[in-house]
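Enquirer: Next comes the sequence, and after it the predicted model I'd like to discuss.
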Amino acid sequence: MAHDFDVAIVGCGPVGATLAIALGQQGVRAVAIERETSIYHLPRAVCFDGEILRMYQSLGVADGIAGVSVPMRGFRYENDAGQALIDWDLPYDRTGSQGWGDTHMFHQPDVESLLRRTMAELPGIEMWDGHTVEQLEQDGDGVRLTVRARASSTTRTVTAAYAVGCDGGSSFVRRAIGANFETLGPEQDWVVIDGVKLRPLDDLPEAMIGYCWPSRPHFFVPMGEPRLRWEFMVLPDDDRSVIGTPEGAYGLIERFAGRDDVRIDRSAIYTFRSLLADPWRVGRVFLAGDAAHMQPPLRAQGLCSGIRDTINLSWKLAAVLRGEAADGLLGTYEAERRAHARAWIEIATELSNVINTTDPQVAAGRDAHLLANPMPYRNETPPLGPGLHGDAAPPAGLLSEQAVLPDGSRLDDETGWRFLVAMTPAVEAALDDDTRRALADERWFHVLDPGAAVADELLARHGAGGALVVRPDRYVLGVADDATGLDELISRWTGHTTAAVPH
């Protein structure tokens, strides 16, 4: 069936824009439909980790993202006596396992502007801003959306083979497919204050600090010159008509800075939630980003999780739309990503529980425990849920590491949107004919020379005795000790290709 577009993306914040770029660069025709007419001018998300810079490397925009961001220089929790309960000196000044620094702070409008410019360069991508989706219908052949222009109130219809709701926590698409949120933690109201320095403030910390004060838990977040953020818990006795205003903000931040030091750009009360949608897919319609999951910001993984959604989904959609893989491949999206997002929500909720108590006795017990049992810094990510890798144990389903080559380039730039395969010469010599034919398809496989230093390095990094296969989204498909194991790994992909699927 002919459609206006291959994919309709509802919502074009950073998640929707990233999905549009990922699809467009893989030859998919997509339209992004956004209700606003311009990029929101104030910051919301403020942090990417090294994995997300690696994802953006695949899209060719990582250097641009790095250019509008700064490394986070530490993360600390302090009690009201000034003792460090958590103190992580982040490796901001060196390359991490993803080929980039571990944590980057940014001003979201700068990132969105970069993404929109990249979208505009892709001939297969259209952007309809100032439009709202009022109706969504689907059948076995595609999706039909009724779209209204906000300026003129005129409506039109658009058809697509698939649609993806990237339209935030109040998602129209989520409601349209009948998905509901599962609650994984308590709701909490916090005041978020964004400010800009009016002069140098050398006494402010370089690190992000969580002040675990039972009198009022709060955060200080340096976002890169000259921007700053504070977050304060709203207490039961607070006057909400004051505390969420600039006037109230100056009262909250007075021990950090005054009116002559900082201009308040925003002070507003936000509800931090721990929510997970169910389901993420109905027929030809998918959810991604805040439409699918919401979490407290204390681990800075809300937007990161949305970017992971788009990268996971984009290469699978592209393969199906090009006729290279069967629709069953798309069934792995929710299975893999929902479990992964749940894990991050639970991590963020647990970390938020460390700071959030307002009971002095509970706080004293927490302090004693953390002082006696320091929490080490770990740059780990949860595994994907069962999906393309089956239910194999880690490292299958874990994020892979990226090699930096002797000339300073990064291996993903050679691999592109393909599976990366590393193996020993002994494994290569014993492969069966079907696997050899599959690996000869350079469209889908980037095979490192067996015995090459970079292959041996990656095998060692991932604990692989004989072979390693990394998916196009940089997660490990699996490891193997011998040729038989590698044969099985490759069949996990070839079993989804259209050549292997009966018609």
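Expert: Here it is on my side, so go on. Numbers count the residues shown, from 1 in each chain.
Enquirer: alpha carbons only for contacts and neighbour counts from here, please
Expert: OK.
Enquirer: so Val192 touches Asp265, yeah?
Expert: No. Counting by Cα atoms under 8 Å, Val192 does not reach Asp265; the two are 10.6 Å apart.
Enquirer: higher neighbour count, these two?
Expert: Comparing Val192 with Asp265 by neighbour count (other Cα atoms under 10 Å), the higher total belongs to Val192, at 21 against 13.
Enquirer: contacting residues for that one?
Expert: Counting by Cα atoms under 8 Å, 6 or more residues apart in numbering, Val192 touches 229-232, 266-270.
Enquirer: Hmm, Leu201 is touching Val262, no?
Expert: No. Counting by Cα under 8 Å, Val262 is not a contact partner of Leu201; they are 9.3 Å apart.
Enquirer: Can you tell me the element Leu19 falls in?
Expert: Under the criterion of DSSP states H and E, Leu19 resides in helix 14-24.
Enquirer: buried set for that helix?
Expert: Neighbour-count burial for helix 14-24 flags 14-24 (criterion: 16 or more other Cα atoms under 10 Å).
Enquirer: now do stretch 357-374
Expert: Neighbour counts using 16+ other Cα under 10 Å place 357-358, 363, 366-367 of stretch 357-374 among the buried residues.
Enquirer: put this beside the first:
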Amino acid sequence: MHQAYDVAIVGYGPVGATLANLLGQSGLSVCVIERDNAVFPLPRAGHFDDEVMRVWQAAGLADEIAATVRVNPGMRFVNADGQLLVDWPRPSVLGNQAWHASYRFHQPHIEQILRQGVQRFSTVKTRLGTEVISARREEARVCLGLRASTGDHETLSASYIVGCDGGRSAIRRFMDVGSTDHGSHEKWLVVDLLLSADRDDLGDFTVQYCDPERPTTYIRMVGNRRRWELMLMPGDDPDQIVKSDRVWQLLQPWIGPSEAQIERAVVYTFHALTANHWHQGRFLLAGDAAHQTPPFLGQGMCAGIRDASNLAWKLAAVVKGEASESLLDSYQQERAPHVKYYIDLAIRLGGVLQATDVSKVQERDRLLGTAPEQLVSEKPRLGLSGVNTNQSLAGLLSDQVYLDDGTRIDDRVGYDFAVLGSPDFMRNLPQSVRDILAGYTLIEDEAGQDYLQRVGAEAIVLRPDRYILGAAASVAEFESLLSLIPRRLRAGEPA
């Protein structure tokens, strides 16, 4: 008899591993299925932001991750003459999320930490070296056919399947949902180097060299790692351009073979795509399986981690009977517009970098060379849904406030709902309201008052993903928010 789980996650990269940690915290039975036998040892994604670190903080892993990363000071776009076109500095101090705005990391390090985190939960099992070869819908479950690298076959079932299995997702193929092409399919050579000696002159800022002869990106990664990304031009042979002699020829303006060794050289096609449906019955998609973003903002993996944080609490509430299955409809409704914001911005900035037409380059340099664009980090609002209404502040990412004892609010709350309210307001809540909130964290610290005053509220309800469920200036407004919070079942109470 095959094993049955609440959720099966297909794909054990950063997105799948984050989702497994959050679902493990929620007490769900989970099976993670991964085709490879071990963490891929070479660099891939290289950037995440403060919101992602906050998700990993909710998972209880942020401090360990923080020890392996470096703070990124920002990004600059310059033309062939070195003239500044776009400037995107990142603050050197902690921001409103109580973390730095931008980090560089080595993906194998992060994946190891996330996988070690999963081992904390006895309800989460893994199947490494295993691929999904079939998926059969049943009335209340999905049955998956698996094939191990040894050739052995087995089956398992789960109430929900989440495909976190990348751009070539098998789960998306089983769902047959199609995708929307946003019109970006450029081929780039990505080269990761290991320096053999210090090269401080290369700098810490990410530099986008907007040279029509060959657009190029330089990235200061962690430790002695450096990355260059070079756009393939007409006449380039993808098979030849990855060979070491050609790589060093292309990198000659910056570095030579006596100063570093090539860790990886590979050609990628940078896509801009979104799956048409991320939720279909008992199937869901997250990360690159649901959407692909060109890398010019470093937001591709970030979007997937946000997916996991948005989805995990909803899956937990539905599986536990605390909310109806319709709650899962809010996942794509909220996340798709948020993802599209970053895709559009990445395409726009990619256009600045990748311009090769002489007249367009001249016009770009004329406009931006005299008045460089100044970018600032924005936190777009979630799309409207059944739980993200037009109510004031709803769908905005909350600040992470420090509490009276100096701890960060997320450290006290964990991955759960919470109420942050002024002491006077909270004291005046009727007992019937407090009964409804039993089991959730109520925070009445004086330290949170500056934030409440700034947003013009007496109380705000925070979702587990740290977006604001709603704000209230009166008890009546607060009571109207309660219907949006999944009903926390007491022990022995029927679902």
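Expert: Cool, the structure landed. Note that the structure is predicted; figures quoted are calculated from it, not measured.
Enquirer: Now, of the contacts of Val192 of the first structure, which are buried?
Expert: Of these, these count as buried by 16+ other Cα under 10 Å: 229-232, 266-269.
Enquirer: quick one, longest helix in the first structure?
Expert: Ranked by residue count, the top helix of the first structure under DSSP state H comes out as helix 331-355.
Enquirer: in the second structure, what residues pair with that helix?
Expert: Aligned using TM-score structural alignment, helix 331-355 of the first structure spans residues 329-353 in the second structure.
Enquirer: Superposed on the first structure, what's the mean shift for the matching stretch?
Expert: In this overlay with the first structure, the average offset of stretch 329-353 of the second structure from its partner residues is 1.4 Å by mean Cα distance after the TM-score superposition for the first structure.
Enquirer: Check what contacts that stretch and list those residues.
Expert: By Cα under 8 Å, 6+ apart, stretch 329-353 of the second structure touches 77, 184, 208-211, 215, 272, 277-279, 291-297, 299, 303, 307, 310-311, 364, 380-388.
Enquirer: Arg474 of the first structure: which of the contacts of Val192 of the first structure is nearest?
Expert: Nearest to Arg474 of the first structure among these, counting by Cα to Cα, is Arg229 at 32.3 Å.
Enquirer: which one in the first structure is aligned with Leu403 of the second structure?
Expert: By TM-score structural alignment, Leu403 of the second structure lines up with Leu405.
Enquirer: leaving aside the residues next to it on the chain, what's closest to its match?
Expert: Among residues not flanking Leu405 of the first structure along the chain, Leu411 sits closest, at 6.5 Å (Cα to Cα, 6 or more residues apart in numbering).
Enquirer: Could you count how many residues lie near the one you found?
Expert: 16.
Enquirer: isn't it right up against Trp417?
Expert: No. Counting by Cα under 8 Å, Trp417 is not a contact partner of Leu411 of the first structure; they are 12.0 Å apart.
Enquirer: for the most centrally placed residue in the first structure, helix, strand, or coil?
Expert: Compute the mean C-alpha point of the first structure, and by Cα atoms, centre = their mean the closest residue is Cys304, 2.3 Å away. Secondary structure, DSSP: H, G, I helix; E, B strand; the rest coil: Cys304 of the first structure is helix.
Enquirer: next one: Val173 of the first structure
Expert: Here Val173 of the first structure is recorded as helix under three-state DSSP.
Enquirer: That one: neighbour count?
Expert: Neighbour count for Val173 of the first structure, taken as other Cα under 10 Å: 25.
Enquirer: which residue in the second structure lines up with it?
Expert: Checking TM-score structural alignment: Val173 of the first structure goes with Ile171.
Enquirer: For the nearest residue to that match once chain neighbours are set aside, which residues are in contact?
Expert: Closest residue to Ile171 of the second structure apart from its sequence neighbours, by Cα to Cα, 6+ apart: Gly163 at 5.3 Å. By Cα under 8 Å, 6+ apart, the residues touching Gly163 of the second structure are 9-11, 169-172, 283-286, 289.
Enquirer: Can I get the buried ones among the residues you listed as something I can paste into PyMOL?
Expert: Restricted to buried positions by 16+ other Cα under 10 Å, the PyMOL selection for the contacts of Gly163 of the second structure reads:
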select buried, resi 9+10+11+169+170+171+172+283+284+285+286+289
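Enquirer: What is the nearest of the contacts of Gly163 of the second structure to Ser122 of the second structure?
Expert: Set against Ser122 of the second structure, the nearest of those by Cα to Cα is Ile9 (15.7 Å).
Enquirer: Hmm, Cys31 and that closest one touching each other?
Expert: Yes. Using Cα under 8 Å, Ile9 of the second structure is in contact with Cys31, at 6.2 Å.
Enquirer: check contacts around the closest residue to Val118 of the second structure other than its chain neighbours.
Expert: Leaving aside its sequence neighbours, Val118 of the second structure sits nearest to Asn21 (Cα to Cα, 6+ apart; 5.2 Å). Applying Cα under 8 Å, 6+ apart, we find Asn21 of the second structure in contact with 59, 114, 117-118, 121.
Enquirer: between these, which has the most around it?
Expert: If you count neighbours using other Cα under 10 Å, the busiest of the contacts of Asn21 of the second structure is Leu114, which has 28 neighbours.
Enquirer: Wasn't that one part of a helix?
Expert: Yes. Assessed with three-state DSSP, Leu114 of the second structure lies in a helix.
Enquirer: Show me what Cys239 of the first structure lines up with in the second structure.
Expert: Small correction: residue 239 of the first structure is Asp, not Cys. Matched across to the second structure, Asp239 of the first structure falls on Asp237, judged by TM-score structural alignment.
Enquirer: Now do the helices in the stretch 1-150 of the second structure.
Expert: With helices called from DSSP state H, counting those that start in this stretch, the stretch 1-150 of the second structure shows them at 14-25, 50-58, 62-66, 107-118.
Enquirer: Among the ones you listed, which comes closest to Leu442 of the second structure?
Expert: Each of the helices of the stretch 1-150 of the second structure has some distance to Leu442 of the second structure by Cα to Cα; the shortest is helix 50-58, at 16.8 Å.
Enquirer: If I take that closest one and helix 14-25, what angle do their directions form?
Expert: 40 degrees (axes from the mean of the first three to the mean of the last three Cα atoms, to 10 degrees).
Enquirer: Need the counterpart of Ser289 of the first structure in the second structure.
Expert: Not Ser; residue 289 of the first structure is Gly. Using TM-score structural alignment as the criterion, the counterpart of Gly289 of the first structure in the second structure is Gly287.
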